[in-house]
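S.K.: I'd like to go over a predicted model; first the sequence, then the structure.
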Amino acid sequence: MISLEKSDIFRVLVSLIHAGLKKSRCSSDDILPTASYTDKTPITVGGLEADSIELLSLAGAVSRMFCLHESGIEDYLLRYKTLGDWVEIVHQGMSREKIVFSTSGSTGSPKFCTHSWQNIEREIAGHARIFANSRRIVAAVAAHHIYGFLFTAALPRYMNLPVCDYCSSQQKLMPGDLIVSFPLYWQYLNDIISHFPEDCCGVTSTSPCKPDLIRSLIFKRLCRMTEIYGSSETGGVGLRHDHTQPYQLFSYLKKDAICLMDEMIWEDDTHFYPVRRKDGAVQIGGVNVFPDAVAQKISTHPSVKECGIRLIGNENDSRLKAFIVLSDGISYSPETRRAISEWLYTHLSAPERPVSLTFGAAIPRNDMGKEQDWEI
């Protein structure tokens, strides 16, 4: 089994804790930047300022991910409250058989997906062969979700490679770097980088990557872009190095033995193209968002009678738009729009938050009574 060292656990906990606080507060404005976290950082007063409710939630998330209940030391997370303490507790008490990941959706009920360390190592061994010439892992993805964990915690440990965070290290890219990110951040890198150092390769996952973006990155001397297809439920399923070709199923998997989250077009038993999700989720910035759940949440505002949500944009730049019907007795005014906009900012995460609001007497519907799109 891959044996995580304390530095690997620290990376994962920083990501998990920061995400938990951001979700709790619907903003990262008042959260200590991750680059400032150290072993001595208090989880509560004088550090991350987690209140009693947040502390219980964070401790629960850490315990669940690393199955600390199996060793009976999960309550230590409530006794010892520095980040270094938590790293030590996880290092001593984590399960040696399994690990649990949460789906990345910002809306809907998250699913908790258990993976055996044996399967984690099997996938990592395959990636290690593919990226054998890499000299360093550059992380631009959250380490507590399965994709980030595999490539920025487990893989560098398995290959004995250094790993650094691109956004916080202030280090320049170096020849032989393996850059791990997702389409929205790849677009950012494409905008700010004129050319990549020699032998730099990229990995992308979580949502489709535009062919034009991949072509632009290759034009800027990125040696190769590898697209990984998978999910929190399945782990990695397949990959491709050429965006014009289908994904190739990992050799140890069988087409009919895996339950996939997307509808597929199969060319044969080992090559496939993902088509669309089966659960109604859309991906915004690499995060699964459920439009119906967002609409229900907005409808809880006292001034909102009904809300419709639609997707706008394409692939990497997709966002949500909202059609709002005001409650009886509430008239539209600039002040009403501003009040609702401010409420959205404090109650929804960035991927959930509609970037366009349209107000009207009734949500547009077709002749069959089904909701239809509207112009903005």
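M.R.: It's in. Keep in mind the model is a prediction, meaning the values are calculated, not measured. Residues are numbered from 1 along each chain as shown.
S.K.: alpha carbons only for contacts and neighbour counts from here, please
M.R.: Will do.
S.K.: part of a strand, is residue 212?
M.R.: No. Assigned with DSSP: H, G, I helix; E, B strand; the rest coil, residue 212 falls outside any strand and is helix.
S.K.: how many residues are close by it?
M.R.: Using other CA atoms under 10 Å, residue 212 is surrounded by 10 other residues.
S.K.: quote the end-to-end distance of stretch 236-250.
M.R.: Counting by CA to CA, to the nearest Å, you get 8 Å between the two ends of stretch 236-250.
S.K.: before we move on, what about stretch 323-335?
M.R.: 17 Å.
S.K.: quick one: buried residues of that stretch?
M.R.: 323-326 (16 or more other CA atoms under 10 Å).
S.K.: do stretch 259-269 as well
M.R.: For stretch 259-269, the neighbour count (16+ other CA under 10 Å) marks 260-261 as buried.
S.K.: likewise for stretch 65-84?
M.R.: 65-68, 73-74, 77, 81-84.
S.K.: tell me which of the residues you listed is nearest to residue 242?
M.R.: Of all the buried residues of stretch 65-84, residue 65 has the smallest distance to residue 242: 33.9 Å, by CA to CA.
S.K.: that closest one - that's part of a helix, no?
M.R.: Yes. Counting by three-state DSSP, residue 65 is part of a helix.
S.K.: tell me how far it lies from residue 261.
M.R.: Residue 65 is 22 Å from residue 261, by CA to CA.
S.K.: equivalent analysis for residue 36, please.
M.R.: 37 Å.
S.K.: residue 249 too?
M.R.: In this view, residue 249 and residue 261 are 15 Å apart by CA to CA.
S.K.: one more: residue 190?
M.R.: 29 Å.
S.K.: which residues touch the nearest residue to residue 187 once chain neighbours are set aside?
M.R.: Spatial nearest neighbour of residue 187, chain neighbours left out: residue 213 (6.8 Å); criterion: CA to CA, 6 or more residues apart in numbering. Taking CA atoms under 8 Å, 6 or more residues apart in numbering, we find residue 213 in contact with 186-187, 190.
S.K.: one more structure, for comparison:
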Amino acid sequence: MKAFVIPRERIARIIAALAAEELGARFKRHVDFLTLAGWSEETPLGAGGLALSKSERAACARRAADFFGLDPVLIDAAGAERLADWARAAEDGATRSLTVMRFTPAGRDSEREACAHPADEVFADAAAAANLLYGRRRMISLVAPHGLLGFSTTVLTPNLLRIPCLDARGLSPDALGETLAFGDVLVATPTLWRYVIREGVLAPDNAMGVSFGEPMTSDLAAEMRKAGFGAIREFYGSTETGLVAWRDSPDEAFILFDCWRRDGEKMLRRSPSGAVRRVKAMDILHWESERSFRLGGRRDGAVQVGAVNVFPDRIAETISRHRFVESCEVSADGRPGGITRLIAHIRLNAEIPPTEQTAREIDAWCRTQLGSHERPRIYHFEAEPLRRDDEPSA
């Protein structure tokens, strides 16, 4: 089990990411990317750091405890002042007994429950990823470490490979380019990969790119190879299922990892304990063989914005509660380059003028009611309600 020992510094960053997500989902308190990247073991829980209120502190401690399968009392012991104190408690508890871990889907609301996974299955996911990344000298990560795929791939997998993992979320593009070295593997979501490529980051010899969280597109993969990433691995999975499959090119089908097999329209997963469970993927899978498939659309109506699943119907329902709004529908606009924007189609109450100021007021309200990935980027005021099968207006 030594390969799965998590350094305290990494535990602190996991807890920081969990806290930031909890603050956003439950308290509508947004923590910007650079602030989060700067939170470390030494960051205070109170003033000058996370600045947690009593209720926020309790919620964040509970979220950290759930992640590691512990009692919240063990995390937030009396006298805890820094993230290091919570990390130490999590490290001690996880070392004694880590049998179940809980991961919450990104973009969920405060009422959705976390997904429980046996720890041995999470470790098995890391081993599967390690088999495909063997030979790398170092891992550079741009993804948060608290999601199931991020945790397996960027926290546990480097332990198995016995390589260091650098959390690069706070680096500028220039600093990232200077950091990359021969034999590195850079891990990012497609949204972050587009940013890396657009900023002109070039890879050294023998560098690999790993992607997950959203489907990779052929044009993005081509740009990554032009930038010097000669080898690319794309992983498929979700918080609900764990790591399921992989491929080397968007033009290829995904291939199941060894612990999975097809079972009609569902899949069977065999855990290291020998237990078998039947699973339905979150996406529609078009099977090409018993061990390979291509992705269809989501089953639950979610769309992905920056590797976060958001639900247009739920967003529209929230916007419809604004005092200016009679009705609302939200659509997703897939732009060239794979960037997805949300567009709100709004029918205003009769006395409200369709002005820029009206849009600004609705947007300001959305900032208090919706997560950053859920906020529409465009507001269209419609004379009549938009039918669901209509194209978005220009």
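M.R.: Nice, thanks for sending it over. In this text the structure is predicted, and so the values were computed from the model without any measurement.
S.K.: could you get me the TM-score between them?
M.R.: Here the superposed chains carry a TM-score of 0.91, computed using TM-score structural alignment, normalised by the length of structure 1; 369 aligned residues with a CA RMSD of 2.1 Å.
S.K.: so which of the buried residues of stretch 323-335 of structure 1 are in strands?
M.R.: Using DSSP state E, 323-326 are the members of the buried residues of stretch 323-335 of structure 1 that sit in strands.
S.K.: buried stuff in the longest helix along structure 1?
M.R.: Longest helix in structure 1, counting residues (DSSP state H): helix 6-25. Within helix 6-25 of structure 1, the residues that count as buried by 16+ other CA under 10 Å are 8-22, 24-25.
S.K.: could you do stretch 290-305 of structure 2 as well?
M.R.: 291-294, 302-305.
S.K.: now do stretch 95-104 of structure 2
M.R.: For stretch 95-104 of structure 2, by 16+ other CA under 10 Å, it's 100-104.
S.K.: for stretch 175-195 of structure 2, same thing?
M.R.: Taking 16+ other CA under 10 Å as the neighbour-count basis, stretch 175-195 of structure 2 is seen to contain the buried residues 176-177, 180-181, 183-194.
S.K.: what of stretch 149-169 of structure 2?
M.R.: Quick answer for stretch 149-169 of structure 2 (16+ other CA under 10 Å): 149-161, 165, 167-169.
S.K.: now do stretch 317-324 of structure 2
M.R.: 319-320, 322, 324.
S.K.: what range does it cover in structure 1?
M.R.: Alignment of stretch 317-324 of structure 2 against structure 1: residues 296-303, by TM-score structural alignment.
S.K.: with stretch 132-140 of structure 2 instead?
M.R.: Mapped onto structure 1 using TM-score structural alignment, stretch 132-140 of structure 2 covers residues 130-138.
S.K.: give me the contacts around the matching stretch.
M.R.: By CA under 8 Å, 6+ apart, the residues outside stretch 130-138 of structure 1 that reach it are 151-152, 156, 161-166, 175-180.
S.K.: what's the answer for stretch 160-168 of structure 1, then?
M.R.: Under CA under 8 Å, 6+ apart, the answer for stretch 160-168 of structure 1 is 35, 135-140, 152, 156.
S.K.: which two in those are spaced the farthest apart?
M.R.: 35 and 135 (22.7 Å).
S.K.: what does residue 367 of structure 2 align to in structure 1?
M.R.: Counting by TM-score structural alignment, residue 367 of structure 2 corresponds to residue 345 in structure 1.
S.K.: part of a helix, is that match?
M.R.: Yes. Secondary structure of residue 345 of structure 1 (three-state DSSP): part of a helix.
S.K.: can you tell me the element the residue nearest to it when sequence neighbours are not counted falls in?
M.R.: Excluding the flanking residues, the one nearest residue 345 of structure 1 by CA to CA, 6+ apart is residue 353, at 7.0 Å. Assigning secondary structure by DSSP states H and E places residue 353 of structure 1 outside every helix and strand.
S.K.: ok, residue 353 of structure 1 to residue 283 of structure 1 distance?
M.R.: Distance from residue 353 of structure 1 to residue 283 of structure 1, by CA to CA: 13 Å.
S.K.: how about residue 122 of structure 1?
M.R.: With CA to CA as the criterion, residue 122 of structure 1 and residue 283 of structure 1 are 28 Å apart.
S.K.: check which helix or strand covers the residue of structure 2 positioned farthest from its centre.
M.R.: In structure 2, counting by CA atoms, centre = their mean, residue 351 sits farthest out from the average C-alpha position, at 41.0 Å. Per DSSP H and E: residue 351 of structure 2 is located in neither a helix nor a strand.
S.K.: just give me the match in structure 1 for it.
M.R.: So, by TM-score structural alignment, residue 351 of structure 2 is matched to residue 329.
S.K.: so what's the residue count around the residue nearest to residue 345 of structure 1?
M.R.: Neighbour tally, residue 353 of structure 1, other CA under 10 Å: 19.
S.K.: please tell me how far it sits from residue 333 of structure 1.
M.R.: Residue 353 of structure 1 sits 20 Å away from residue 333 of structure 1, going by CA to CA.
S.K.: which one of the buried residues of stretch 95-104 of structure 2 is nearest residue 243 of structure 2?
M.R.: residue 103 (13.0 Å).
S.K.: which residue in structure 1 lines up with that closest one?
M.R.: Under TM-score structural alignment, residue 103 of structure 2 pairs with residue 101 in structure 1.
S.K.: can I assume residue 158 of structure 1 is in contact with residue 2?
M.R.: Yes. Look at residue 158 of structure 1 against residue 2 with CA atoms under 8 Å: they come within range, at 6.5 Å.
S.K.: from the ones in strands among the buried residues of stretch 323-335 of structure 1, pick the one nearest residue 307 of structure 1.
M.R.: The closest of those to residue 307 of structure 1 turns out to be residue 324 (CA to CA; 4.7 Å).
S.K.: check contacts around the closest one.
M.R.: Contacts of residue 324 of structure 1 by CA under 8 Å, 6+ apart are 304-308, 357-360, 363.
S.K.: list buried residues within these.
M.R.: 304-308, 358, 363.
S.K.: and residue 35 and residue 135 of structure 1? Which one has more around it.
M.R.: Applying other CA under 10 Å to residue 35 of structure 1 and residue 135 shows that residue 135 carries more neighbours, namely 20 against 11.
S.K.: quick one, strands of the stretch 201-350 of structure 2?
M.R.: Along the stretch 201-350 of structure 2, counting by DSSP state E, counting those that start in this stretch, strands occupy 207-211, 229-238, 242-247, 254-256, 260-263, 266-270, 276-279, 283-289, 292-298, 303-305, 308-310, 325-334, 340-348.
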